[in-house]
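>>> quick check, what structure comes out for this input:
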Amino acid sequence: MKKEYLKLDRIEGPLIELSDIENVSYGEVIDIKVKGEDKRKKGKVIKIDNDRVVVQVFESTSGISVNNSSVSFTGKPFELHLSKEILGRSFNGIGEPIDGGGEIFSSKIFNINGRPINPVARKYPRNYIQTGVSSIDGLTTLIRGQKLPIFSGNGLPHNELAAQIVKQAKISADSNEEFAVVFAAIGVKHDDADYFRKSFEESDAINRVVMYINYADDPIAERLTTPRCALTAAEYLAFEEDMHILVIMTDITSYCEALREVSSAREEVPSRKGYPGYLYSDLASLYERAGMLKNRKGSITLLPILTMPNDDITHPVPDLTGYITEGQIVLGRELNQKHIVPPVNILPSLSRLMKDGIGGDYTREDHPDVSNQLFSSYSKVQEVRALSQIIGEDDLSETDRKYMDFGRDFEDRFIGQGFNENRSIEETLDLAWDILKVLPVEELDRIDPKLIDKYLKKLK
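Just a heads-up that it's a prediction; the model follows:
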């Protein structure tokens, strides 16, 4: 028989405490009925201590007191009804429609906490997703099934880059393979959410995008469910509908700050900078839901965006993210000040799985060598620039001056492409050769001579 508890013990921020509770499970969803209100609020059990439980409320706790509310336990975890009808739709952080399109009715119901992927069942990521951004496609290629975060900072144009990737991303033209984007906005301002929605609508990408939006003025607890709802939708589309899914989340730092706030309300012992000690495992529970399965055709590729407080890459959020994921794309403030967009700083950026998803079978035969050469040459540019600040550019050797020309050309034409230009992988590689021809052939020591003869000689 379903019980209803008529008295609460304590309310602390987004948390409610109850005692004398029987037969309750961790993660179980509850309904909260407030006297005088028709709509029930929802929450879930986050702590059980003998007959005492702590409940996290997904909505605001204003109006709730210990005496005017009743709580009933549903006996179920937090679940979503999913079908392919979610494509082109917008939902809030707990999976409720906010686009006026009505509820999703489906017999397929999924727990938002996901199904852990057995490492033995994982398939090694191969092939790539084309973003249309040269600095990513050419130098830190996004591989299907990869977790590749974007490290940004306050004031940098990560929102514009996220919108550009959503609009332009696609898989190679394989037959009978569908591609879609799941976009999770965590703790964003209303005008940012409107910018994303308008960008997707203007580019006609909206029909292949599922949006989960948590606004900055929404309850903190809802912020913690937003990425899980998005990943659950991605798992359904990838592993039930055999689609290739790109999940973009912005901003993971907002998620971690919400986690810190709830942890503080629970009076847990803090770790670095006040974040809970389980921040690593909590982030891993999100990131590790991306990947490919041996017995499924679909894939989930994760591109989380996080802002580094004070541009500090050793901050706990980027630091722990780097341990879990397979590389990072770093946005540079110096490039942004030069009005180079997107301001991708390629030297600290890398994609650890890139080598297994590029080359003749996937992109083009010259891609690995060209990528290595661009990294090597741009690294040399930094040394030459440091030297020129001491002795002046006029006193540099002829080769060093060519490196200076290469550096300017590389930043202006290759990295800087604007937020509305969409380049194919062939255009990106052809542009790389066109920029590399500035350097003497003997300096191209990372490229096979046969490839130099094939691609460079025809440009000169």
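>>> switch to C-alpha atoms for all contacts and neighbour counts from now on
Will do.
>>> the closest residue to Asp409 other than its chain neighbours: neighbour count?
Leaving aside its chain neighbours, Asp409 sits nearest to Ile435 (6.6 Å; criterion: CA to CA, 6 or more residues apart in numbering). Applying other CA atoms under 10 Å, we find 19 residues neighbouring Ile435.
>>> now swap in Lys35 and tell me
13.
>>> about what we covered before: buried ones in the host helix or strand of the residue nearest to Asp409?
Assigned by DSSP states H and E, Ile435 belongs to helix 425-436. By neighbour count on 16 or more other CA atoms under 10 Å, the buried set for helix 425-436 is Ile425, Thr428, Leu429, Asp430, Leu431, Ala432, Trp433, Asp434, Ile435, Leu436.
>>> stretch 448-460 now?
Ile452, Leu456.
>>> contacts for it next, please.
Applying CA atoms under 8 Å, 6 or more residues apart in numbering, the external contacts of stretch 448-460 come out as Asp366, Asp369, Trp433, Asp434, Lys437.
>>> what's the end-to-end length of that stretch?
End-to-end distance of stretch 448-460 (CA to CA, to the nearest Å): 18 Å.
>>> just stretch 381-401 next, same as before
Terminal residues of stretch 381-401 lie 10 Å apart, using CA to CA.
>>> please provide the structure for the following sequence as well, for comparison with the first:
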Amino acid sequence: MSHSDIRELRGPLLVVGGAHGVGWDEFATIDLPGGAHRHGLVLEIDQDLATLQVLEGTDGMSLGGIGIRFDGRPLHVRVGEQWLGRVCNGRGEPLDGGPPIMGAAALPISGWPLNPVFREPPANPVLTGISVIDALMTLVQGQKLPIFSVPGMPHLTLATQIAAQAVSGGESFRVVFAAMGLTHADIAYVRDRLEQRSAGGELALLLNAADDPVIERILTPRIALTVAEHLAYTEGHDVLVVMSDMTSYAEAVREVSAARQEIPARRGYPGYLYSDLATLYERCGRVRGRKGSVTIVPVLTMPAGDITHPVPDLTGYITEGQIVLAPDVAARGIYPPVDVLSSLSRLMRSGAGKGRTREDHLEVAAQVMSALARARQAAELAELVGEAALSDTDRSYLSYRTSVEAGLFAQDPDEARSLDDTLGRAWAALAVLPDQELAMLPAAFLKRYLPQRSDRT
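Presented below is the predicted three-dimensional model:
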């Protein structure tokens, strides 16, 4: 049945009358004069009025001559192994010149609620090949660990590096990369950087450009997570989902909310932004009786570097830690410019240590962080009284900070380091400090791993 009682076109929204029996979130096909088609999702039902988001936008449309056919179900996407190696737009349509993806099953992009009783705790590491992350804020299978950045920082470079080199100890590892609101130059960079993994059949890529319809930006992460859930819980893969930039996603939610004339909350965002983000972030994890896992790394930019902005603030409530990028670290020529003392992985102990990474991992990470905090205090003191007035111990901490930043934290954007190499670099940095300052490390580890200096022999 086709509905033609079009009442209003407002931004990306269309209001149609006579929509009896239509449900919220229902998918619809919009028939235009001349045979063209567009697509929409039902946002709101008010008696017989249905408000639809038009995926392709309403530009060029007029009230007359339009017919709307409702599908009777939410938007579904075909899922399966066919996604691997493919490049699609934010709606799942191919950009690589290949045929449409015809998977064995079609699933709703909103996913299915998961009974918490069937969730397994996150376990086992996902190693990114990036020393500062693997050593000090280890990512764990089934975790959601966001990257907080500011405009102008290399967060997209870091996100693509993680997607390109991450590995897991499971039988098979796959990556789904969802880009939202990127410039065409950034999209070209992402495609080029991830080409090798995509060609190997290990990656699915969804790309939403800044000039694509706003509603597509809202669909992109949902489609990516639906594909990932099937790869994980049906096909048995460990799947990493990288989503950049979630601030662009939240701004799209705000724009659609404004078009619906909803009452705004903090900074113009809708009051349901928290629950909206939770419907995405909480789709990760491990499920009892299933082999696979879904791990999420969302990337978001903090406007003006404000970590209390609604998007990072609400994200922090939902996720399990954060990786914070800092301009002052970047100014010292360090890539990735991670503010180590502001970053953490709350589930690191579930995926690191004996039997998971290496027996000395957790102790070394704790000592590196403790020494770095002391080094920051020594640097602040040196600014007040001068380095010459510091004690020998304080000067050793200044040397330690230089050593750990140059040897452990800094690496090339295309450099993948093994965990043994990473932990060896951490030990080499700690070797700068006097033995009495390494109080968090057991004697057996000091004997086995600490590089020897002439004054220690």
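>>> what's the TM-score here?
The pair, once superposed, lands on a TM-score of 0.97 when counted by TM-score structural alignment, normalised by the length of the second structure; 454 aligned residues with a CA RMSD of 1.2 Å.
>>> before we move on, back to that, would you agree the residue nearest to Asp409 of the first structure is in contact with Arg408?
No - the pair Ile435 of the first structure / Arg408 is not scored as a contact, 9.9 Å apart, by CA atoms under 8 Å.
>>> would CSV of the contacts of stretch 448-460 of the first structure with distance to Lys457 of the first structure be doable?
Putting the contacts of stretch 448-460 of the first structure into CSV (distance: CA to CA, whole Å) gives the following:
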residue, distance to Lys457 of the first structure
Asp366, 14
Asp369, 16
Trp433, 10
Asp434, 11
Lys437, 9
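>>> counterpart of Asp306 of the second structure in the first structure?
Using TM-score structural alignment as the criterion, Asp306 of the second structure maps onto Asp312 of the first structure.
>>> got it, and Val79 of the second structure?
Val79 of the second structure maps onto Leu82 of the first structure when the alignment is built from TM-score structural alignment.
>>> equivalent analysis for Ala19 of the second structure, please.
The alignment partner of Ala19 of the second structure in the first structure, by TM-score structural alignment, is Ile21.
>>> nearest spatial neighbour of that match, chain-adjacent residues omitted?
In space, and not counting its chain neighbours, Ile21 of the first structure is closest to Asp51: 5.0 Å by CA to CA, 6+ apart.
>>> what do we get in the first structure for Asp96 of the second structure?
Under TM-score structural alignment, Asp96 of the second structure pairs with Asp99 in the first structure.
>>> just to revisit the earlier point, tell me how many other residues crowd the match of Ala19 of the second structure.
A count of nearby residues for Ile21 of the first structure, using other CA under 10 Å, gives 15.
>>> surely it is within a helix?
No - under DSSP: H, G, I helix; E, B strand; the rest coil, Ile21 of the first structure falls outside any helix and is assigned coil.
>>> my guess is it contacts Val54, does it?
No - look at Ile21 of the first structure against Val54 with CA under 8 Å: they stay out of range, at 10.6 Å.
>>> what range does the helix holding Ile435 of the first structure cover in the second structure?
Helix 425-436 of the first structure maps onto residues 419-430 of the second structure, going by TM-score structural alignment.
>>> what residue of the second structure takes the place of His190 of the first structure?
So, by TM-score structural alignment, His190 of the first structure is matched to His184.
>>> how close does its match get to Val190 of the second structure?
Counting by CA to CA - His184 of the second structure and Val190 of the second structure are separated by 10 Å.
>>> thank you, goodbye.
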